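[1] Fold the following for me, if possible:
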Amino acid sequence: MKNLKHVLSLWLGLAIQLAYANEVMNSSPKEMVELVAGLPKPPFIIDENGNGMQLELIRQAFDVSDIDVSFIHMPLGRNIMGYRHENVDGIAILPPEYDHPTIYLSEPYITYQNVAISLLEHNFTIEKIADLSGKSVVSFQNAKKFLGDEFGKTVSYLVDYREIHDQKKQIDLLFLRRAEVIVLDINIFRYMLKHHSEQYVMKPFKIHYIFNKRDYAVGFKSAELRDKFNYGLQITKDNGSYQMVLDNYLYQSM
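    I've put the predicted structure just below:
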């Protein structure tokens, strides 16, 4: 009887293994989508083909349709050239009004919003770009190029205006009172605050929304991929997982 039970157990184990092997052999591989994306810029892209708010939102939307996503990273100014030459499925970030005969634009999925930030103790009234006059301002690199003529003209008259590459240093300069106003993307600010270890960043501050926000979409080579992404994006917004990605990267007490 014991031998019979042992034989039956062996046969059952073998049957399970064969069934599993058959399922693996007959299962179709997951669909793969490859997109051109920009270079690392936390929190949007933290490392290439890895972490980052922007990459996670795209992956999550496609996961609804059981599609994997990988990214090829290059400077944003080369994304159209990369799309043409790399034979990829699309571009991870384009303005929603972008018009190209072979690109199908998704619904906007992420927003960039440059702001001015000052310490509350200064009691500044900054309701428009011209209100930066007379203040010490530190902005991100090439801000005069990206923020338009009015900003460029205003800061050109400032006695103390600087542009720096290290955006963490912008945060330090503000809270150490070495700059009265900093100009940067609100999500970069919130990310830096969340990951800043120094206590001095806890001083009360004020955010001045003097620049227009910019929504961005994904551009795809087919309407089918666009529709799958839009469907998944809406699902993630409805079930709360979209907001969970944002909350995971950004300082919330604002």
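
[2] okay, CA-based contacts and neighbour counts for the rest of this
    Will do.

[3] Spatially nearest residue to residue 102, not counting backbone neighbours?
    Distances taken as CA to CA, 6 or more residues apart in numbering place residue 221 nearest to residue 102, at 6.1 Å, with adjacent residues excluded.

[4] all helices of the stretch 101-250 of the chain, in order?
    Ranges of helices in the stretch 101-250 of the chain, per DSSP state H, counting those that start in this stretch, are 143-146, 149-156, 167-175, 186-194, 223-239, 241-249.

[5] Mean neighbour count added to those, as TSV?
    Formatted as TSV, those follow (neighbours: other CA atoms under 10 Å):
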stretch	mean neighbour count
helix 143-146	14
helix 149-156	15
helix 167-175	19
helix 186-194	20
helix 223-239	17
helix 241-249	16
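
[6] Dump these into CSV; add distance to residue 37 as well.
    Listed next are these as CSV, based on distance: least, CA to CA, whole Å:
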stretch, distance to residue 37
helix 143-146, 19
helix 149-156, 28
helix 167-175, 21
helix 186-194, 18
helix 223-239, 16
helix 241-249, 18
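
[7] compare with the first, here's sequence two:
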Amino acid sequence: MLQLAVWGILTSLISYKVLASNDDKSLEVAVGWNKPPYVNSADDSGFELDMIRQIFARMGYKFKPVYVPYGRSLSMLQNSRVDGALTLSENAAVPPVQLTDSYIQYQNVAVSLQSKHLDIKQPKDLGRYAIAAYQTAAKNLGEQYAYAVKQAPLYVELPDQTKQVAMLLNGHVSVLIIDVNIFNNLQAVLEPGTNRQPITIHHIFAPSDYHVGFLNPNLAQDFNQALKAYQTSLAHQELVHKYNIFADEDV
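    Below you'll find the predicted structure:
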């Protein structure tokens, strides 16, 4: 009788643990450092994080961001240190990484101060200037860009995009390569109100599609199904409006 009682208690505990685990499924996902309006690491918010959180909820998972320098996301996933990684380009599709369908587009642009009157009409024109770019830009923006930046008198890729924007505003570089929404947000922080320097946005890149990477192909398939449903929902439209995404006018 005692053995039966102990077995009953153990069975109940195991059953409770399984149920609790099913109720609290979560995925740890590598996320590039702070890049508002897409990612605000201080409070786990932003357009991209809020979107992923809603898509994961449709999959039945909780989203747990792990903040790392953007260039480390892929290696962390490949080494199984996380379950997934955000904002991966197509060139990250190497075994064992399984990329989802594109869930977000970044509009990368070249940015300069209007006072400099720079003539930049295509990526090859960048070779004349000192440039600061986001991490992995040389891998993601095409052969013409990669060749041009090798000719540039100065070229740096930075994990901290606040420092990147500051380099332009302080005159340490002539051109930024950055997503237009990230630039608009960070310039407003660094130069609030009437202190903003007039800038020129050079539209020399096509939009960049980005994907979530998983090691588990079933998770990638589940994500794609949830993504399709989410993209046609009112929740997605409300999120775009909330964060004012895709506003890229010159100022």
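
[8] closest one to residue 61 of structure 1 among the helices of the stretch 101-250 of structure 1?
    helix 223-239 (4.1 Å; CA to CA).

[9] That closest one vs structure 2, mean deviation?
    Once fitted to structure 2, helix 223-239 of structure 1 is off its aligned match by 2.1 Å on average (mean CA distance after the TM-score superposition for structure 1).

[10] so where is that helix in structure 2?
    Using TM-score structural alignment, the residues of structure 2 aligned to helix 223-239 of structure 1 are 217-233.

[11] residues near the residue nearest to residue 102 of structure 1, how many?
    18 (other CA atoms under 10 Å).

[12] Against residue 29 of structure 1, how distant is it?
    21 Å (CA to CA, to the nearest Å).

[13] ok, and what's touching the match of helix 223-239 of structure 1?
    54-56, 58-59, 98-101, 103, 212-214, 236 (CA atoms under 8 Å, 6 or more residues apart in numbering).

[14] In JSON lines, list those residues along with distance to residue 174 of structure 2.
    Listed next are the contacts of stretch 217-233 of structure 2 as JSON lines, based on distance: CA to CA, whole Å:
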{"residue": "54", "distance to residue 174 of structure 2": "39"}
{"residue": "55", "distance to residue 174 of structure 2": "39"}
{"residue": "56", "distance to residue 174 of structure 2": "40"}
{"residue": "58", "distance to residue 174 of structure 2": "44"}
{"residue": "59", "distance to residue 174 of structure 2": "45"}
{"residue": "98", "distance to residue 174 of structure 2": "38"}
{"residue": "99", "distance to residue 174 of structure 2": "35"}
{"residue": "100", "distance to residue 174 of structure 2": "36"}
{"residue": "101", "distance to residue 174 of structure 2": "35"}
{"residue": "103", "distance to residue 174 of structure 2": "32"}
{"residue": "212", "distance to residue 174 of structure 2": "33"}
{"residue": "213", "distance to residue 174 of structure 2": "34"}
{"residue": "214", "distance to residue 174 of structure 2": "38"}
{"residue": "236", "distance to residue 174 of structure 2": "36"}
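
[15] top of those by neighbour count?
    Neighbour max across the contacts of stretch 217-233 of structure 2 (other CA under 10 Å) = residue 213, 31 neighbours.

[16] Please report how far that residue lies from residue 101 of structure 2.
    Taken as CA to CA, the span from residue 213 of structure 2 to residue 101 of structure 2 is 10 Å.

[17] Kindly report the same for residue 118 of structure 2.
    Distance from residue 118 of structure 2 to residue 101 of structure 2, by CA to CA: 37 Å.

[18] again with residue 6 of structure 2
    49 Å.

[19] Then residue 131 of structure 2?
    31 Å.

[20] Tell me the residue in structure 1 aligned with residue 63 of structure 2.
    Under the alignment by TM-score structural alignment, residue 63 of structure 2 pairs with residue 69 in structure 1.

[21] how about that match, what does it touch?
    Contacts of residue 69 of structure 1 by CA under 8 Å, 6+ apart are 32, 33, 34, 35, 58, 59, 62.

[22] Just confirm it is within a strand.
    Yes. Using DSSP: H, G, I helix; E, B strand; the rest coil, the assignment for residue 69 of structure 1 is a strand.

[23] Strands of the stretch 51-200 of structure 1, residue ranges please.
    67-73, 90-94, 104-105, 110-112, 114-119, 137-140, 161-164, 181-185 (DSSP state E, counting those that start in this stretch).

[24] Need those in CSV (columns: distance to residue 206 of structure 1).
    Shown next, in CSV, are these (distance: least, CA to CA, whole Å):
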stretch, distance to residue 206 of structure 1
strand 67-73, 35
strand 90-94, 29
strand 104-105, 35
strand 110-112, 18
strand 114-119, 5
strand 137-140, 15
strand 161-164, 19
strand 181-185, 10
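
[25] With residue 84 of structure 1 as the reference, name the closest of those.
    Using CA to CA, those put strand 90-94 closest to residue 84 of structure 1, at 9.4 Å.

[26] Quick check: buried residues in the closest one?
    For strand 90-94 of structure 1, burial by neighbour count (16 or more other CA atoms under 10 Å) applies to 90, 91, 92, 93, 94.

[27] if I look at the second one, how far off is residue 234 of structure 1?
    Going back to what we said before, that points to residue 91 of structure 1. 19 Å.

[28] And for the third one?
    When distances are taken as CA to CA, residue 92 of structure 1 and residue 234 of structure 1 turn out to be 17 Å apart.

[29] And residue 4 of structure 1, by the same measure?
    56 Å.

[30] Please name the nearest non-neighbouring residue to the match of residue 63 of structure 2.
    residue 33 (4.8 Å).

[31] Quick check: the aligned residue for that neighbour in structure 2?
    So residue 33 of structure 1 corresponds to residue 27, using TM-score structural alignment.

[32] list the contacts for that match?
    61, 62, 63, 64, 82, 83, 84.

[33] 6 Å instead?
    63, 64, 83 (CA atoms under 6 Å, 6 or more residues apart in numbering).

[34] corresponding residue for the last one in structure 1?
    Residue pairing (TM-score structural alignment): residue 83 of structure 2 is matched to residue 89 of structure 1.

[35] what's that match in contact with, if anything?
    Residue 89 of structure 1 touches 34, 35, 220, 221, counting by CA under 6 Å, 6+ apart.

[36] How much space separates it from residue 78 of structure 1?
    Distance from residue 89 of structure 1 to residue 78 of structure 1, by CA to CA: 15 Å.
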